[in-house]
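1. sequence first, predicted coordinates after that:
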Amino acid sequence: MLKRIVAVTLLTMLPFGAFADVSGDAKAGEKVFRKCKACHAVGAEAENKVGPVLNGIVDRSVAAVPDFKYSSVLTDMGEAGKTWSAEELAAFLEKPRTYAKGTKMSFAGLRKEADRLNIIAYLATFEDGGS
């Protein structure tokens, strides 16, 4: 329980890079990302698929990948200045269709908090141009 409280506190108080070192396991997140590979890509050669490339997503504006047609709900969030902080990503990944009603993303979500934290740590290892 204390570990969970510390993780949540760090999530809300520290910049993501520091959080990833403390709480998320990027190696475990790589395994969780297998669920995402059918629609998303990361890395130097990544290209948009059914979903956008996820390089540089942590702390990026919502709906910011050029040449990708986002659902209007995500486009509106981006235009309103919303960013994919670690906290926002965790909420979206838990239940995408609840977080962003009207999203085209059909993925049901990641129920386990550890999976969400780990995948965010994994995604944080990819900058805009890849890893």
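-> That came through, no problem.
2. going by C-alpha atoms from here, please, whenever you check contacts or count neighbours.
-> Will do.
3. quick one: contacts for the most centrally placed residue in the chain?
-> In the chain, the C-alpha nearest the mean C-alpha coordinate belongs to L89, at 4.3 Å (C-alpha atoms, centre = their mean). Counting by C-alpha atoms under 8 Å, 6 or more residues apart in numbering, L89 touches 58, 120.
4. quick check: closest non-adjacent residue to F92.
-> Y99 (5.4 Å; C-alpha to C-alpha, 6 or more residues apart in numbering).
5. is it true that the one you found touches E88?
-> No - judged on C-alpha atoms under 8 Å, Y99 makes no contact with E88 at a distance of 9.1 Å.
6. determine the set of other helices and strands touching the helix or strand where I5 lies.
-> Assigned by DSSP states H and E, I5 belongs to helix 2-13. If contacts are counted by 3 or more C-alpha pairs under 8 Å, 6 or more residues apart in numbering; DSSP states H and E, helix 2-13 sits against helix 16-22, helix 86-94.
7. adding another structure so you can compare the two:
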Amino acid sequence: MLKKLLAATCLFALPAGFAMAESHSSGEMEFEIVGDAEAGERVYRKCQACHMVGEDAQNRVGPQQNGVLGRTVGAVEDFRYSDVLMEKNAEGVVWTPETLAAFLENPREWAPGTKMSFAGLRKEEERNDVIAYLATYNADGTRTTE
């Protein structure tokens, strides 16, 4: 289902690669998602050593990732973030498909000093798929049906 982007403030942050796709709403923001959530679930297995999603998700080495799209960087309660991610939090940086894709491509380049040891997902398709998968989780860990 195609919808127009409702949050004009986020329009500048969306790369061309995220146009013409399924939309995902997160609070008052709506994002265009191009990846395949089913494929993203398989790719996400690389993340599960440190992160969780779902109704029972908890912080591990990394924060739980329910409702990540539209959330301010460094905002998961009871998780101790690196200084660089807390600086991005203070700047009001939000996890959009673009910011998340940049972080997932090369975490240490996007956030020098991050505690995340994962080298990143080099393939754009894998990044898009993981973002599509994460977009299926609401902040409370329930899955969207949209």
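-> The structure has been received and is ready for your questions. Bear in mind the structure is a predicted one, so any value in this text is a computation, not a measurement.
8. so after superposing, what's the score?
-> Overlay of the two chains. TM-score (TM-score structural alignment, normalised by the length of the first structure): 0.88; 123 aligned residues with a C-alpha RMSD of 2.0 Å.
9. if we can go back for a sec, in the second structure, what residue corresponds to the residue nearest to F92 of the first structure?
-> Here Y99 of the first structure is matched to W110 in the second structure, going by TM-score structural alignment.
10. in the first structure, which spans are helices?
-> 2-13, 16-22, 26-32, 72-79, 86-94, 96-99, 113-123 (DSSP state H).
11. give me the mean deviation of the fifth one from the second structure.
-> In other words, helix 86-94 of the first structure. Compared with the second structure after fitting, helix 86-94 of the first structure deviates on average by 0.2 Å (mean C-alpha distance after the TM-score superposition for the first structure).
12. buried ones in that helix, by neighbour count?
-> For helix 86-94 of the first structure, the buried set under the neighbour-count rule, 16 or more other C-alpha atoms under 10 Å, comprises 86-94.
13. for that helix, the distance to its chain's centre please.
-> The chain centroid and the centroid of helix 86-94 of the first structure are separated by 6 Å under C-alpha atoms, centre = their mean, to the nearest Å.
14. so what's the residue count around the aligned residue in the first structure for N59 of the second structure?
-> Under the alignment (TM-score structural alignment), N59 of the second structure maps onto N48 of the first structure. The local packing of N48 of the first structure (other C-alpha atoms under 10 Å) involves 16 other residues.
15. if we can go back for a sec, go through the buried residues of helix 86-94 of the first structure and name the one nearest V73 of the first structure.
-> Nearest to V73 of the first structure out of those is F92 (C-alpha to C-alpha; 12.6 Å).
16. ok, the closest one to R116 of the first structure distance?
-> 9 Å (C-alpha to C-alpha, to the nearest Å).
17. equivalent analysis for L14 of the first structure, please.
-> 17 Å.
18. who has more neighbours, those two?
-> R116 (25 against 11).
19. check contacts around the residue lying closest to S25 of the second structure once chain neighbours are set aside.
-> Residue nearest to S25 of the second structure in three dimensions, not counting chain neighbours: F31, with 6.3 Å by C-alpha to C-alpha, 6+ apart. For F31 of the second structure, the contact set (C-alpha under 8 Å, 6+ apart) comprises 5, 23-25, 96-97.
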